[in-house]
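**Q** This is the structure alone, sequence omitted:
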């Protein structure tokens, strides 16, 4: 919505007061002259006035009109251009060095604007030079930080680093996945993000106990420092956490690290083993006699359960056969001069095994067979079922002795344990195919089938980004939780939730919210990865006029959650922050009318970039998102999408922040007080 307003200007107040004063003074003089006239003179003047009434009134209006034109020309050619130059010069200095003054006025005013623009060119070039020098000076530091962040992203543990107040300053992708609820889990949203409190994710009492234990360890010489605990989290998982302190040069604790592992599956496996042991114990102590066959079968079943669980915890890899078998084929040809023919090429089949040791097993088998049969060519076929993958090695010609196969199973492989031990380690089995006890005519190898790669966490080489990763901000080490009133907190130290809504229309009483998008500002930076975006089922039709603006159709939101489900999650996302938006009164009213339905009430302090722009640039009449963005040099992407508009609003606010400070608006209280004085603050929805 584009809004306009008429500014009450001091100049026109002065003009009005001046004309009123002149009229009063003129009337007073006429009154004095009239009192000193004789009776005859009064009658003559009255007759002249009566005969020329319209002429005199026309002359008066002509004089007033002429004065108005003179004042209007003076205002538009001198006063208004000067006001705009002052405002736009401040904009160049504070937020947008590429902005240039374009005013219409007298020749002297235009010359002054040209001189200011020349200085702006010099300022912009100087600013670019200084910025480049700063970037060059910080380049090595940024490389080190980005290297650390890249390595952190590939650690096998979830890592969360906090300052001493529990505010998150770093986390890796695995930590983010640990605290993300499973789809359809029914769990409420708990968000992991920079600047957020870790106590919303992990019970504060546990961390406090861990910190007390660490402090006691630090006071005890020759004691390892760290504290362990296991706790359930809102995502429905059970995690094991190790708390490690972050110390400065004077061994004072400035923060702590939480190293996290998901132990839910491990606990379930222990429970399965316990159930198997209980069942076997009940079988042993059964009142009726149990046959040896049943006892052995029960024991074998229990042993298999324990074996499967034991081997499932080993660091085995899911190996796709379409790459693994060609590698075996090439190595056999290169190292052993043996040709391997692969039959029934595998289609997306995988085995669960250790890559290096199983490669050595295959090569050892082919080497032994080549030595025992004097053959240089073997056939390898693949079979599979849901749980196992089988390999059958065969050849034409003489057989291989069983004694040679038995010796191969006991032989150590290139510094590894014996082939038999390697097979046990990989939960695999080797079966000689024999016609009698002395002759081997084929070899069978059986492995557990691996799960599709999509079910496992993908990992790769750490990628060092040229720009700062989104998952850390070391400057937050220096941020402390202020105990003072949030209204007295400087604007630069606040955390903001910048949000926008898309609706079915502009009537706050009858229309519905169909999309909420939000992003956070932490430590004067936009945390792009810490965003909120939800489509909402309005449970009504979406008018074509609204669809043409935001492009959201009813088909897109039909299966989405309703406002009753989305607002609680958004309230959690925005907790302990200042709400920020553009024309925020409309969005807040749309949310407020849902209080009776959802039971959700937002009591966060709120700022509006529409009002702040009107405070800082009163000479401009247009304060819609597009015009403010153009003045401040902000590129608009994703216009009329809730998240896109929220990001644009966040960028605009960061541009306005230094201008607010230079105008003496330093704290949240200052910004709210200034906003209430604008014309737009009187708009009601």
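**A** Cool, the structure landed. These numbers were taken from a predicted model, which means no experiment stands behind them.

**Q** switch to C-alpha atoms for all contacts and neighbour counts from now on
**A** Fine.

**Q** Assign residue 391 to one of the three secondary structure states.
**A** Under the three-state scheme (DSSP: H, G, I helix; E, B strand; the rest coil), residue 391 adopts strand.

**Q** ok, second structure coming up, stack it against the first:
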């Protein structure tokens, strides 16, 4: 009898255990696995969202919190469903068995959570995040700085891989230097001839300005800036030539050259156009000759200028008049030849600025120094520096820099940062005068800077006083860096300069022109990295900047 009872009890227990195991297996397949699959999908979306919106350290913390929450929800949900689906007898037995074991259950529950969260953290810290950073570092080596080396980080396998890649990078640099030396030797003669030609043009006794058909300056020499006197600040690569002569005169010269090209001229050297310009009381003789694509297709105009010997007396009632008149003249200015091998001549400007490639734009990269960090609280500008970037080239010979006399004393704390004292700005021009000059310097360009929201706030605060509206398109290298280097925690100027291998033109930071030059070189280094991400046009760069986690900065 006892054996029968034992056998019956064993049979019941076995049946119960088999039932529980079957239910648990079914729940695992039907409930737990879908929970983890759903959790994986949600986690993937969540981590990608965090990747765009938070810093790396914040993202790691958020992922760990999310993993812990997902673990808790999954265990509680699976346990609850499993308990509800058990028969009442088993529920009572299970409840009685767990009665008084709350601390033990909590211990195992927390231990499991700690193991899961710790495992995720270990994976993030040793593999996922280092690999993401390594991908960004490899793009820097590929696109901008061959001498950049990937910092060793992550697990020991990953460190060995990085060490091997850095050794390979050293070998690649040596091979590249040898190849580059051969290329340099092959290009030496062409460079010598080009530099000689550029030197000859620069030293000509006549002023030479080459423009494309969109009135943009392609080339100019020192004599041209001297001849055009008060308007020399408008002469620069990529600038509109209509600040020197009117668009009507330019169009008339182009029309006349095209008419002669369509005629029967025995020699192309006979195709030219002559007119005089009166500027600041001085007669300027100007000869316009064509720049060709192929044999007879007009692609630009070379303006050769020289001053007449006799100045013109201006009317006494209007001494500041700057008249532009066409006068008949029989004297010809001797042609100095044709020059047409310039990238800007082949740039066909689209109608919309936002659709233009970044490499085909003109930028004014600027920086300011101030009395403090609160423009709305009365802080003022004390210096402004800028440099132009045209077609992906930093034009270090086209710079703007001046000290500014503020309307309040410069605090000692600010002087210790930028080195500008009250004595240095005592005789400096006012902010209103400086901003008028800067507005002309930056005309028809895209404004750029590092954390430019700070600098633009000072310019916007002065708009009611100056009457100038700085409604230019604006790019910020801080935002662009956060787009291409999402895994990096720092995006300040010094970090970017080291990352791109840029030599600092100034020995110290917080000099307006020095920071502007450094920012300009950083901007040019960002272009290929942006292109690698499919960000090619100005509109795409502005859209990417708006999605940056730093885009909400305001002053």
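**A** Received it, and whenever you're ready, just let me know what you need. Predicted model only: the values in this text are computed from it and were never measured.

**Q** what residues are up against residue 60 of structure 2?
**A** Neighbour list for residue 60 of structure 2: 121, 124 [criterion: Cα atoms under 8 Å, 6 or more residues apart in numbering].

**Q** so where's the longest helix in structure 1?
**A** helix 107-153 (DSSP state H).

**Q** Report the mean deviation for the following helix or strand past it after fitting onto structure 2.
**A** Taking DSSP states H and E as the definition, the helix or strand that follows helix 107-153 of structure 1 towards the C-terminus is strand 158-163. Mean deviation of strand 158-163 of structure 1 relative to structure 2 after superposition (mean Cα distance after the TM-score superposition for structure 1): 1.6 Å.

**Q** Residue 142 of structure 1 and residue 583 of structure 1, how far apart?
**A** 37 Å (Cα to Cα, to the nearest Å).

**Q** Same question for residue 120 of structure 1.
**A** Applying Cα to Cα to residue 120 of structure 1 and residue 583 of structure 1 gives a distance of 31 Å.

**Q** again with residue 623 of structure 1
**A** On the measure of Cα to Cα, residue 623 of structure 1 and residue 583 of structure 1 end up 10 Å apart.

**Q** what range in structure 2 does the host helix or strand of residue 500 of structure 1 sit on?
**A** Under the criterion DSSP H and E, the helix or strand holding residue 500 of structure 1 is strand 496-503. With TM-score structural alignment applied, strand 496-503 of structure 1 matches the range 363-370 in structure 2.

**Q** quick one: contacts of that stretch?
**A** Stretch 363-370 of structure 2 has contacts (Cα under 8 Å, 6+ apart) with 379-390, 414, 418, 442, 445-450, 452, 455, 510-513, 515-517, 519-520.

**Q** and with 7 Å instead?
**A** Here stretch 363-370 of structure 2 makes contact (Cα atoms under 7 Å, 6 or more residues apart in numbering) with 379-390, 418, 442, 445-449, 455, 512-513, 515-516, 520.

**Q** Which residues lie in contact with residue 429 of structure 2 in this structure?
**A** Here residue 429 of structure 2 is in contact with 404, 405 (Cα under 7 Å, 6+ apart).

**Q** Name the SS class of the aligned partner of it in structure 1, please.
**A** Matched by TM-score structural alignment, residue 429 of structure 2 corresponds to residue 561 in structure 1. Under three-state DSSP, the three-state class of residue 561 of structure 1 is coil.

**Q** Let's see which of the contacts of stretch 363-370 of structure 2 end up in strands.
**A** Of these, the ones assigned to strands by DSSP state E are 381-390, 446-449.

**Q** Kindly indicate which of these lies nearest residue 309 of structure 2.
**A** residue 388 (34.8 Å; Cα to Cα).
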